[in-house]
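Undergrad: I'll drop the sequence and a predicted model, then ask my questions.
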Amino acid sequence: MASSRDRQRKLARAKLDRQLARRASAAKRRRQIRAGVGTALILVLVIAGSAWALGAFDHEPDENTAANEVCLWTPQNTAGNSNLKDVGEPATTGLPITGTRPMTIATNQGAPISVELNLASAPCAAASIAHLASQSFYDNTKCHEIMAEGAVRCGDPSGTGLGGPAYSFHDENMPNAPEASPSASPAPDEPPTYPKGTVAMIANPPGANGSQFVIFFKDHTTAEPKFPIIGRVTEGLDVVEKIGALPTVDNGSGEKVKPKDDDVVIQSLTVGEPVLDPASPADPTPSSAASGAPEASTNAS
C-alpha cells in the first residue's frame, strides 16, 4: 500500500500536469489569434492598396461649387397670375458660390452691356439668371421702366412689373442703410447705397425675387435699401446712361416712367461660365446678406 507521502506526490504531479496543459492551450490560442489578426491586416492592406491603385481615393474637390443645398426656389401660382412664365427651376445643389460670372445684355440702344455677377454674395440670383438665360427667357423683352431712383428696370416679359418665372427666391446681399448725419441726412463722406453701375434684383412683392433686375445709371443713396445687389456693370455703362436719359411718359398707372419714343428691348441676355479668380470684386459696395425664403405669392418678379 502506498504511503501518504506518495499519494501527495502523485496529486501534486497531476495538478502540475493540468496547469502545464492549460498554459500550452492558452499559448496556442494566442498564437492562433495573432495569426488571424495578421492575416486580416494583410488582407485589408492588399484591398486598400488595390483600391488606391485603381484611383478609389482620388478626389479633386471643387471649391467653386456647393454640394449642399444652397438655394430654395418657392413655387408661384401661375393660375393666379398670367404674367408668370413657367420655364422650370434652377438646380438647388452644385451651384457656383465663389468668384464671378459674366453676363452680357444686348439691347437695341447701342453696344452690349457687360455685367459681373457676384457668385459669393448672390449665388441664387446668379443661378436664377443663368437658368432663365439658358431658356431664352429675357430675349426680346423690354426694359419697361426708368425709375426715379436712377435705375433702368428690366427682366419682365409682360412689361407690367408683375411678371417673372414660376418661382421666387429670397433676398441676398442687401446693402446696409447709410449712417445718418446730425441733420438726419446721410453723412457727406458716406458712399452711395447703390453706386452707378450697380446691378440689383427688384421684386414684387419685396423679398420674392424672380427675373426682374435694375441697373443704376447714377449714384443712389437711400435710408431704406430694398434692392439686393447681385453685381456691377464692367462695360457699356454709357449705354445704360443713354437709356436713363430717355424721356418718359405715363405708364398707365400715373407714373411717368415708361420710355416715351423708343422701346428699350433686350435682344438677348447670356451668362457665361464662372470665373474663379476675378480681377476685382464684383460687389460695388459693402453690404450684408439677408436670408429667409419668402412665402409663395401670386406675384413674382
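TA: Received it, and whenever you're ready, just let me know what you need. Numbers count the residues shown, from 1 in each chain.

Undergrad: from here on, contacts and neighbour counts on C-alpha atoms
TA: Will do.

Undergrad: To which secondary structure element is R9 assigned?
TA: Secondary structure assignment for R9, by DSSP states H and E: helix 4-53.

Undergrad: Ok, R232 next?
TA: strand 229-235.

Undergrad: re earlier: distance from the helix holding R9 to the middle of the chain?
TA: Distance, stretch centre to chain centre, for helix 4-53: 61 Å (CA atoms, centre = their mean, to the nearest Å).

Undergrad: ok, so what distance separates V257 from Y194?
TA: Distance, V257 to Y194, using CA to CA, to the nearest Å: 19 Å.

Undergrad: ok, second structure coming up, stack it against the first:
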Amino acid sequence: MATNQQRREAAKRKLERQLVRRAERAKRRKIVGAGVVGGVVLIVAGVVVWVVNSGGSGDDTAAASPPPSSSSSAPPVPTLTNIPTQRTAMPKRPQPVANPTSCTYAADAQSPAGSKKPAVPEGKNVSSTGTVNATFKSTAGDIPVTLDRALAPCTVQAIKSLIEQGFYTNTICHRLGVTDLQILQCGDPNAKGNVETDGQGGPGFTLPDEYFAGEKYGRGILAMANTSQPNSGGSQFFMVYGTAELPATYTIFGSISDDGLKVLDQIAKTGIGTVGQDGATGEPKNPVKFTAVTVAA
C-alpha cells in the first residue's frame, strides 16, 4: 500500500502533467488564433486591393469612374415601334351640342404668342354642325384634315380663325413620339427647334374643354394639347398616326386624311433628333415646318 508521501508525489506529478497539457493547449490556441487573424488580414488586404483596382461598387464607383460625357448622360433616342394600320373610330357625342352655341375664349398671359398676336375668335352664335376642311402644307408634305364642329364647335371655331389669320404659317412641329405615344405635336408660335424651351407658346387666349367620356386616341385622330389644367388649350394640337394610350382629357376636334397619315408615317420613320425631358418624345430629326395652312372655301 502506498504511503502518504508516495500519494503526495503521485498527485504532484499528475498536477504537473495537467499543467503541461494546459500549457500546450493554450499554445496551440494562440497559434491557431494567430493564423486566423493573419488569414483575415490577408483576406481584407486582398479585398482592399481588388476594390482599388476594380473601382469598387455603389457610390464609390461613380466617384472613381471618369465623369460621363454629355452624350452618355443624355437619354437614349427612342426607336420607332410598329405603326398600326387600322384607323381609330371617330367618337360621337352622347348628346349633341346646342346649335348655335356660345364659346368663351379667356385671355392667357401664361402662353405668349410672341410676334404673332391673333385676334380672339368670335364666340357668339357658333355653329355646332358640319365640318371644315383644311390643309397643313409642310416641308414634309401636305397634311389634309377635317375639323368636326359637332365634336368640338368652340375648338373648331378657334382653329379655323387662327388658320385664316395665318397664325400657323412658318411655325414648326416641335414634338414627335415614336413608341407608346405616336404623335406629332404642332402649334407653338415660339418654337425654334429647342427641345428644352419649345412647347410653351400659345395664341394669347385659351379654349374651353370639349372632351367627353369614352374618347379614344389612335391613328387618324386630331386633338388639342393642354397643360393638364381645366380649359387650358390654346393653339397647340397633336396629330395621332399610331398608338396613343391617353386619358380622355384632350379635346378631339377632327380627323387626318389617308394622305396626311402617309406624311406623318414618313416623319415618324425619319425619327427623333434630340430627346426631351420625358425621355420618350423629342424634336423631329428632320424639322417639320408649316409653309402655309389653308381652309377650303
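TA: Here it is on my side, so go on. Everything numeric here is computed off the predicted structure, so don't read it as measured data.

Undergrad: hmm, back to that, and the helix holding R9 of structure 1, which stretch of structure 2?
TA: In the comparison with structure 2, helix 4-53 of structure 1 aligns to no range at all (TM-score structural alignment).

Undergrad: Skipping adjacent residues, who's closest to the most centrally placed residue in structure 1 in space?
TA: Nearest to the geometric centre of structure 1 sits P123, at 2.7 Å (CA atoms, centre = their mean). Nearest residue to P123 of structure 1, sequence neighbours excluded (CA to CA, 6 or more residues apart in numbering): I97, at 5.5 Å.

Undergrad: Contacts only, for the one you found.
TA: Counting by CA atoms under 8 Å, 6 or more residues apart in numbering, I97 of structure 1 makes contact with 64-66, 119-121, 123.

Undergrad: that older thread, which one's more surrounded, V257 and Y194 of structure 1?
TA: Using other CA atoms under 10 Å as the criterion, V257 of structure 1 and Y194 rank with Y194 on top: 27 against 21.

Undergrad: was I right about the more buried one contacting D219?
TA: Yes. Counting by CA atoms under 8 Å, D219 is a contact partner of Y194 of structure 1 at 5.9 Å.

Undergrad: Please report how far I243 of structure 1 lies from C143 of structure 1.
TA: Taken as CA to CA, the span from I243 of structure 1 to C143 of structure 1 is 9 Å.

Undergrad: more neighbours, the two?
TA: Comparing I243 of structure 1 with C143 by neighbour count (other CA under 10 Å), the higher total belongs to C143, at 24 against 21.

Undergrad: What segments of the stretch 101-250 of structure 1 are strands?
TA: Taking DSSP state E, counting those that start in this stretch, the strands of the stretch 101-250 of structure 1 run over residues 113-118, 141-142, 145-147, 151-154, 164-165, 167-168, 198-201, 213-216, 229-235, 248-250.

Undergrad: cool, and the stretch 1-150 of structure 2?
TA: Assigned by DSSP E, counting those that start in this stretch, the strands in the stretch 1-150 of structure 2 fall at 131-138, 141-148.

Undergrad: which part of structure 1 lines up with the first one?
TA: Yep, that's strand 131-138 of structure 2 we're talking about. Strand 131-138 of structure 2 maps onto residues 100-107 of structure 1, going by TM-score structural alignment.

Undergrad: ok, back up a step: kindly state which of the strands of the stretch 101-250 of structure 1 is positioned closest to V271 of structure 1.
TA: strand 113-118 (9.1 Å; CA to CA).

Undergrad: what angle separates the closest one from strand 229-235?
TA: Strand 113-118 of structure 1 runs at 140 degrees relative to strand 229-235, counting by axes from the mean of the first three to the mean of the last three CA atoms, to 10 degrees.

Undergrad: average gap between strand 113-118 of structure 1 and structure 2?
TA: Overlaying structure 2 shows strand 113-118 of structure 1 at a mean distance of 0.9 Å from the equivalent residues (mean CA distance after the TM-score superposition for structure 1).

Undergrad: So which other helices or strands are in contact with that strand?
TA: For strand 113-118 of structure 1, the elements it packs on are strand 100-107, strand 229-235, helix 237-244, judged by 3 or more CA pairs under 8 Å, 6 or more residues apart in numbering; DSSP states H and E.

Undergrad: Tell me where the longest helix sits in structure 2.
TA: helix 4-54 (DSSP state H).

Undergrad: shared neighbours, I243 and C143 of structure 1?
TA: Common neighbours of I243 of structure 1 and C143 (CA under 8 Å, 6+ apart) are 152, 264.

Undergrad: related to what we said a few turns ago, please work out which of the strands of the stretch 1-150 of structure 2 is packed deepest.
TA: Highest mean neighbour count of these: strand 141-148, a mean of 21 (counted as mean count of other CA atoms under 10 Å).

Undergrad: and E283 of structure 2, that one's in a strand?
TA: Yes. The assignment for E283 of structure 2 is a strand, going by DSSP: H, G, I helix; E, B strand; the rest coil.

Undergrad: you'd agree it is up against Q277?
TA: No. With contact defined as CA under 8 Å, E283 of structure 2 does not reach Q277; the gap is 11.3 Å.

Undergrad: For those two, indicate the residue with more neighbours.
TA: E283 (26 against 12).

Undergrad: Matching K117 of structure 2 against structure 1, which residue comes up?
TA: That one, K117 of structure 2, aligns with D86 by TM-score structural alignment.

Undergrad: Against T270 of structure 1, how distant is its match?
TA: Separation of D86 of structure 1 from T270 of structure 1 (CA to CA) stands at 19 Å.

Undergrad: now do S25 of structure 1
TA: Distance of S25 of structure 1 to T270 of structure 1, given as CA to CA: 80 Å.

Undergrad: Looking at those two now, which is surrounded by more residues?
TA: Legend: neighbour count by other CA under 10 Å for S25 of structure 1 and T270, higher for T270 (19 against 12).

Undergrad: That one maps to what in structure 2?
TA: By TM-score structural alignment, T270 of structure 1 lines up with T294.

Undergrad: what angle separates the host helix or strand of its match from strand 131-138?
TA: Using DSSP H and E, T294 of structure 2 sits in strand 288-295. If you take the same axes, to 10 degrees, strand 288-295 of structure 2 sits at 150 degrees to strand 131-138.
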